[in-house]
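# got a predicted structure here, sequence first:
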Amino acid sequence: MTPQTTPPGAATARRLPGDPTPAALLDRVIRVDHAGEYGAKRIYEGQLAILGRKHEGPVIRHMLEQELKHLDAFEKFMVERRARPSVLLPIWHVAGFALGAATALMGPKAAMACTVAVEEVIDEHYREQLGKLGTAEPSLTEKIEVFRAEEVEHRDTGLAHGAEQAPAYPVLSSAIKAGSRLAIWLAERF
């Protein structure tokens, strides 16, 4: 039996049985982040379908533009690293738009509550990924760090636009966070 080697700069924790290999981890990171950025794009498109001509339209449009840049970067990583996309993209296409539109129909503050909940989960997710990747993938980790900062900016924008004043904010936020965590778990695997 040969010992497993870890690429230089990778996180130093030992791999446990069931942990993905470094190559599988890279594939998983790119797949889930691509799916997540695609889902975020669809959420903002759903919000814009309802609120695009209202006061919040430019704010949502700005966040969408940033998500499109994130999505483009992960599409390039997919090609460069030959990572496969999530087979669940058709679900994210419908579910993302539906979540964005539904929360926007509840009002601008509910749309911002959706943004806050999703971006808090993404911040947590990106932090975990950075810890797992270590310094083994500098171009990828650099992008993730930049995108994480922009996701935190989106969360702060949502808070500044009254997210916490949305109807049933704690329940709405908890439900969206649970759904986001489930979507991450599924997209990592499928």
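It's in. Residues are numbered from 1 along each chain as shown.

# from here on, just use CA atoms for contacts and neighbour counts.
Will do.

# in contact with the residue nearest the centre of the chain, which residues?
Centroid-nearest residue in the chain, with Cα atoms, centre = their mean: residue 36, separated by 3.8 Å. By Cα atoms under 8 Å, 6 or more residues apart in numbering, residue 36 lies in contact with residue 184.

# roughly how far does it sit from residue 129?
According to Cα to Cα, to the nearest Å, residue 36 and residue 129 sit 13 Å apart.

# one step back: next structured bit after the helix or strand containing the residue nearest to the centre of the chain?
Applying DSSP states H and E as the criterion places residue 36 in helix 22-51. Counting by DSSP H and E, the element after helix 22-51 in chain order, helix or strand, is helix 57-81.

# after that following helix, which helix or strand is next? Please name it.
For helix 57-81, the following helix or strand on the C-terminal side (DSSP H and E) is helix 89-105.

# roughly how far out does that next one sit from the chain middle?
Between the centre of helix 89-105 and the centre of its chain there are 14 Å (Cα atoms, centre = their mean, to the nearest Å).

# buried ones in that helix, by neighbour count?
89, 92-93, 95-105 (16 or more other Cα atoms under 10 Å).

# stretch 37-44 now?
Neighbour-count burial for stretch 37-44 flags 37, 38, 39, 40, 41, 42, 43, 44 (criterion: 16+ other Cα under 10 Å).

# just the residues contacting the host helix or strand of residue 145, thanks.
Element membership of residue 145, judged by DSSP H and E, is helix 138-160. With contacts defined as Cα under 8 Å, 6+ apart, helix 138-160 is touched by 63, 66, 70, 77, 112-113, 115-117, 119-120, 122-123, 126-127, 130, 133, 135.

# try this one next to it:
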Amino acid sequence: MLFSPDTNMQNLSVDRLIIGFDRALRTISAQHRSSRPDPDAGMSEAALSDEEKRHAAGLMRVNHVGEICAQALYDAQGAFSQTPEVARELAHCGVEEEDHLAWTARRLKELNSRPSLLNPLWYAGAYTCGVIAAKCGDAASLGFVVETEKQVEAHLAGHLSKLPEQDLKSRAIVEQMRVDEISHGATAQSLGASETPLPVRMLMKGMAKVMTTTAYHI
């Protein structure tokens, strides 16, 4: 029996939907494992007061939410990219973001804390943003990556100044994440990213502020 091109496209769309749904469930339920060694491997747990531990956990929860959003963004932008090269590079960056997701999830457990209760909402919102960016074309989508990573890098640098100085484990994780985000932004720039318009950049900062403030507590 022969299938029409329309039927094949429908099957492809269904397969993509199933794969995307599976990835979303694994991301939200923190089932990812890191493919690289943990940045804090071999480091001893610091003696933290209850307040310091709560503060470190709040910051790491924010970082974990950031990685939930990163998975959604890269999944959406890769799925709807217009060229195989861009899709391939976004997938590579997404794998490194999976490492971040695994590291922050583990660190939260070590701090006797939990991920954000709003993770499904964060994922859905970020995925929607990723689809919109991708539909604007690869150059605009890559520009969105550059701006996102620029803002995330600044956010992580701020966390390094806020984490307890003796919490070397959390600091090692955040520092490696910061290095990776800089690399991802540079990769997107080299692929032909266009500059993200100022109103969009300001909207992104506003959305990030809402997310980080809320995720620290919930």
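Alright, I've got the coordinates. Values in this document were obtained by computation on a predicted structure and should not be read as measured data.

# quick check: TM-score for this pair?
With the length set by TM-score structural alignment, normalised by the length of structure 1, the two chains reach a TM-score of 0.82; 173 aligned residues with a Cα RMSD of 2.2 Å.

# report the buried members of the contacts of helix 138-160 of structure 1.
By 16+ other Cα under 10 Å, those give 63, 66, 70, 77, 112-113, 115-117, 119-120, 122-123, 126, 130, 133, 135 as buried.

# in JSON lines, list the buried residues of helix 89-105 of structure 1 along with distance to residue 164 of structure 1.
What follows is these, written out as JSON lines (distance: Cα to Cα, whole Å):
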{"residue": "89", "distance to residue 164 of structure 1": "30"}
{"residue": "92", "distance to residue 164 of structure 1": "26"}
{"residue": "93", "distance to residue 164 of structure 1": "27"}
{"residue": "95", "distance to residue 164 of structure 1": "23"}
{"residue": "96", "distance to residue 164 of structure 1": "21"}
{"residue": "97", "distance to residue 164 of structure 1": "22"}
{"residue": "98", "distance to residue 164 of structure 1": "21"}
{"residue": "99", "distance to residue 164 of structure 1": "18"}
{"residue": "100", "distance to residue 164 of structure 1": "17"}
{"residue": "101", "distance to residue 164 of structure 1": "18"}
{"residue": "102", "distance to residue 164 of structure 1": "17"}
{"residue": "103", "distance to residue 164 of structure 1": "13"}
{"residue": "104", "distance to residue 164 of structure 1": "15"}
{"residue": "105", "distance to residue 164 of structure 1": "16"}
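
# what is the nearest of those to residue 22 of structure 1?
residue 89 (24.1 Å; Cα to Cα).

# the closest one reaches residue 35, doesn't it?
Yes - with contact defined as Cα atoms under 8 Å, residue 89 of structure 1 reaches residue 35; the gap is 6.5 Å.

# ok, so what distance separates the residue nearest to the centre of structure 1 from residue 142 of structure 1?
Applying Cα to Cα to residue 36 of structure 1 and residue 142 of structure 1 gives a distance of 17 Å.

# with residue 172 of structure 1 instead?
Residue 172 of structure 1 is 32 Å from residue 142 of structure 1, by Cα to Cα.

# which one's more surrounded, those two?
residue 172 (17 against 13; other Cα atoms under 10 Å).

# how about that one, what's its match in structure 2?
By TM-score structural alignment, residue 172 of structure 1 lines up with residue 200 in structure 2.

# what about that match, which helix or strand?
Residue 200 of structure 2 belongs to helix 198-217, assigned by DSSP H and E.

# which strands and helices sit next to that helix?
helix 50-79, helix 138-162 (3 or more Cα pairs under 8 Å, 6 or more residues apart in numbering; DSSP states H and E).

# dump these into JSON lines; add distance to residue 24 of structure 2 as well.
Shown next, in JSON lines, are those (distance: least, Cα to Cα, whole Å):
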{"stretch": "helix 50-79", "distance to residue 24 of structure 2": "7"}
{"stretch": "helix 138-162", "distance to residue 24 of structure 2": "20"}
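
# picking up where we left off before, whereabouts in structure 2 does the helix holding residue 36 of structure 1 align?
Using TM-score structural alignment, helix 22-51 of structure 1 lines up with residues 52-81 of structure 2.

# run the chain-centre distance for that stretch.
Stretch 52-81 of structure 2 sits 4 Å away from the centroid of its parent chain (Cα atoms, centre = their mean).

# what do you get for stretch 182-195 of structure 2?
Relative to its chain's centre, stretch 182-195 of structure 2 lies at 16 Å (Cα atoms, centre = their mean).

# buried ones in it?
Result for stretch 182-195 of structure 2 [16+ other Cα under 10 Å]: buried residues 182, 184, 185, 186, 187, 188, 189, 193, 194, 195.

# map the second one onto structure 1.
With TM-score structural alignment as the criterion, the equivalent of residue 184 of structure 2 in structure 1 is residue 154.

# quick one: its match from residue 113 of structure 1, how far?
Distance of residue 154 of structure 1 to residue 113 of structure 1, computed by Cα to Cα: 11 Å.

# contact partners for the equivalent of residue 105 of structure 2 over in structure 1?
Alignment note (TM-score structural alignment): residue 105 of structure 2 maps to residue 75 of structure 1. Counting by Cα under 8 Å, 6+ apart, residue 75 of structure 1 makes contact with residue 34.

# spit out the contact partners of the residue mapped onto residue 126 of structure 1 from structure 2.
Using TM-score structural alignment, the partner of residue 126 of structure 1 in structure 2 is residue 156. The contact partners of residue 156 of structure 2, by Cα under 8 Å, 6+ apart, come to 174, 175, 177, 178.

# all set, thanks.
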